[in-house]
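K.L.:
Sequence and predicted structure are below.
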Amino acid sequence: MSKKTQISRRAALGALGLGGGALLLDGLLGLRHARADVTDPDNAPLLVMCEFANGWDTLYCLDPRNHQDFNEPAGGIFTGFDMVTDVPTKNVIEETGGTGLVKPVGSEVAFGPTMSKLAREHFQDLCVVRGVNMGTLTHEVGRRYFLTGKFPRGLAASGSSLETWWAAASNAFDAHEIPNLVAGGAETYNEGLTPLASGLQVPSYNEMLQVLRPLNASVALDGKVEQAAAKFHQTNSCVHRQLDAGGQLKTHLSAWGSAQSLANGGLWKHFDFKSNPPAGSQLEKLYQAFSVDPTNPAAALAGKPRGQAALAAQALVNRISQVVLLRLVNVTDAHFDDDWPSNHPARQRSGFDAVSELITYLQNTEDKNGKSFWDRTTLLCFSEFARTPRINQQGGRDHHLASACLVAGHGIRGNQVIGATKDTNYDGRPINVATGAPDDEMGTIIKPSDVHATLLRAAGLPYDHISNQEPKLIQAMLANP
């Protein structure tokens, strides 16, 4: 059964080794590693997943229509751009001459008005995937389907979430104290993989700060206990070698070292988003990338998509995490007119603005090999499904089976659209996986498993865990098919 993993500081340290035999026991019970293809941790592929929870309106973002052609409320598709009350989004619609389509010079993709900043700054990196069949109108099912690439068992997730599999398959645990970081309330699953790949869940950077701060001396382990534990972990006896026949002891010892770093190290300082950082410091550069007022950073970061994106940025560039899953924003379950034309576009826009700033920061920050972090980062933005193309009787939009997602970064060919939806009813169209173009007669309907397999292939990682889903590689998405 899939297990949702939520770890407090105390539980995290226990799972990482301070809890004694718990991790060792997990290994002896038969938890397996994914096949490891990565040997150099400084070249390990990075992953950022950004969830726009509660079902996004893709007419505003990834799959828009020209409002001048689709402006009849009784039509098959109605953009509703003239009903938007969010001022920045309204301004973008006006700037486009009322069409609502954002298409920068050189872009092959027309984006919706909530994506104006991201489109204008990074269109060349972005690959839009349209017509993804989610197979459900239920929030929990759609969310867990996209997280794992497998359709859930009832409401229960089936299999491990993508970021967990990515961390396990890379096998770069020695280089990352928290290989899999999950923030903002996102769900994470580990089914049969090493516990080292499980996600550490924190609500925001403030809680991350608290998780990593050294323990108060009054509640720390007794010095004699620490000495005895250290002596045990340094011993290399025949018993240790026998226990390590399947690699379980090696996993336990690695976890012990990670636990020591978490409990006693200075990692917390990377998430101390304090006011007025020193000139030229990494924190000042972070604030500049995320448009943060250095005199009052909490105003831009606390409880905001920017705060979640800044958390991801710090975890990645400081080699703390290899994969990050963010519930970046809740876009509201927009069934009514009191949240669809106002809250929904505003929240979408704030999420995509944060994504744009995260890409910029990763592009401008070099890793130990002197390369941009963005060069080995893959980005995925998703939601559990889309919204209906027509307005309901309450003045909002309901749930729709066809959705879209945004992929970018390492191994992905940008500045293109994969797939499409019909102009009559907004249903997804089959595609030719080699070209990405719609093919209504011989094409393939896109599923989340196809997206997962293609992203893993782009990163050089296996995807045999979803082989029973018969995933199709979307070759057109790959920079090197």
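P.N.:
Sure, I can see it. Numbers count the residues shown, from 1 in each chain.
K.L.:
Going by C-alpha atoms from here, please, whenever you check contacts or count neighbours.
P.N.:
Noted.
K.L.:
In terms of helices and strands, where is Leu25?
P.N.:
Applying DSSP states H and E as the criterion places Leu25 in helix 22-28.
K.L.:
list the helices and strands whichever helix or strand comes after that helix packs on?
P.N.:
Scanning forward in sequence from helix 22-28 by DSSP H and E, the next helix or strand is strand 46-53. Other helices and strands packing on strand 46-53, by 3 or more CA pairs under 8 Å, 6 or more residues apart in numbering; DSSP states H and E, are helix 162-170, strand 323-330, strand 377-382.
K.L.:
take the one below as the second:
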Amino acid sequence: MKKNRHDENCSQGCAHGRRTFLKATAGFMGSTLLGGLPFRAFAQAAEMAPADRCFVFVYFNGGWDQLLAFDPRDPTEFTADRASETKILPGYDQINDTRFEARPLIPAELPGVGRSNIDFGPAVGTELARHYDLMTVVRGINMNTLGHEVGYRYFLTGKMPIGSAARGSSTATEIVGQMKPRVPIASISYNVESYNDRYGGYANALRVSRRDDLILTLKGSADALDSELEKQLLDFRGQPVNCEQAAYGARGVGTTYSNSQEQMRLIQSKGLDKSFDFLVGANQPHSAEMAVIRTKYNLTSANDVNGERGRAATVATALKKGIAQCVTINLTGGLDTHFGSQLTQANNQRRGFDALAMLVKDLRESDHPAGGTFMDHTTIMVFSEFSRTPLINSSGGRDHHLSNSALLMGAGIKHNFVFGRSGDIGMAPGTFDLRNGASDPNGENILPEHVIATVLASAGLDYSITRVEPLRPILA
């Protein structure tokens, strides 16, 4: 995986700005940025209008405990006395923190909240649970792996990796490849891998490892690029043309690099970096706008901006400003907890879920120029590479477990709905008639590719690349 790493010890940041600029440019090579459009058409199209349909893919890093999140159990039924029988121990009483309930959260019991068909584990928290009316929870997904890299890449692409090597394109790449949105940067991948195995460079994600990388990429550098790639390209100028050099010519990497470079400079000329400068001082350009964002996401320091809440604000800004159509983001981590994990998992998940709740609230309250709110035009998928075991190990933690669940929200998705379930013995993945969601001992497992096919189908896109049918009861 290639990452843009910020050199925190660089006093000027110029060299890093050039490296980030080059990496961003190289990430788009192979075609023009915007749907294969000619450069002039691209320049006319980059008017910063939000995409009519937006997508957010939210990754919780490390393998989440689903008893704390989207597949809870009643602790009065699944007691410690019955754990040898059920192979399930919720362990809510071991969290030992008054911020967390000792039982599943039912939104219907919250003041001012309507009737929910979904119950949530204590880590989800009331802020996200209040948005149950936008959600479908998919339970009992069979990951067919206990490996971090394999499960992670499986959910990114909807294809089981070969060994640990990813196979196929990322879902965001597939969406951009089909829809060819007229936005400056169609897809942003924030500290998450991205793959493209069948589309031109226009479908590639701009990959950044932190917000500073995104700002540096959009801002660029006033100095000339001094990259090795550019030097190699320049070396071919004025030289006799041979077969090798022709590969860098009119139909080769030289032209596509030049196109990408010019398009990146156009993007940089729009000052998009200022949209993400959340801590800008008073009396500076965009200061009033940034103050509103700071208030919405409770951003008071650089740590906040680089943490979960700042990442959520980055996603909202990219969509609402019309900068991107798809954002894939590593929202929170620290979930690979095999030792004393109950409170650690609860705290780390809660930070992610609270940030997600802020994002959803922002999108629900923001009007989309095509009508309705941004949430009416946005589909969100929340996932992790697998879950944790339903029994607590001898070290007070949980290990890797095959069964998983996912959250879908927003446009094209049925709301206030649960599809699938895990077993009441050991939370084993269930088998279902996938046409209607009914439990069926002779049925099929729900797999990540079913979830990916459903996301694609929710926007009317071709899902045949997944080689499965979508979960049609989930589709709005």
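P.N.:
That came through fine. These numbers come from a predicted model, not from an experiment.
K.L.:
Can I get the helices and strands packed on strand 46-53 of structure 1 in CSV including mean neighbour count?
P.N.:
Below are those laid out as CSV (neighbours: other CA atoms under 10 Å):
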stretch, mean neighbour count
helix 162-170, 27
strand 323-330, 26
strand 377-382, 22
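K.L.:
could you dump the ones you listed to a markdown table with distance to His252 of structure 1?
P.N.:
Shown next, in a markdown table, are these (distance: least, CA to CA, whole Å):
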| stretch | distance to His252 of structure 1 |
| --- | --- |
| helix 162-170 | 15 |
| strand 323-330 | 21 |
| strand 377-382 | 28 |
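K.L.:
which one of the ones you listed lies closest to Ser107 of structure 1?
P.N.:
Comparison of these against Ser107 of structure 1 by CA to CA identifies strand 377-382 as nearest, at 18.9 Å.
K.L.:
Output the residue interval of structure 2 matched by the closest one.
P.N.:
With TM-score structural alignment applied, strand 377-382 of structure 1 matches the range 378-383 in structure 2.
K.L.:
Then stretch 192-208 of structure 1?
P.N.:
By TM-score structural alignment, stretch 192-208 of structure 1 lines up with residues 198-214 in structure 2.
K.L.:
List the buried residues in that stretch.
P.N.:
Of all the residues in stretch 198-214 of structure 2, those buried under the rule 16 or more other CA atoms under 10 Å are 199-214.
K.L.:
And the contacts of that stretch?
P.N.:
For stretch 198-214 of structure 2, contacts defined as CA atoms under 8 Å, 6 or more residues apart in numbering pick out 3-6, 20, 24, 27-36, 169, 173-174, 176-177, 180, 185-196, 273, 276, 306, 311, 314.
K.L.:
contacting residues around the counterpart of Val56 of structure 2 in structure 1?
P.N.:
Counting by TM-score structural alignment, Val56 of structure 2 lines up with Val48 in structure 1. Val48 of structure 1 is in contact with Ala312, Val323, Val324, Leu325, Leu326, Thr377, Thr378, Leu379, Leu380, counting by CA under 8 Å, 6+ apart.
K.L.:
With Ser387 of structure 2 instead?
P.N.:
Contacts of Ser387 of structure 2 by CA under 8 Å, 6+ apart are Gly63, Trp64, Asp65, Gln66, His400, His401, Leu402, Ser403, Asn404, Ser405.
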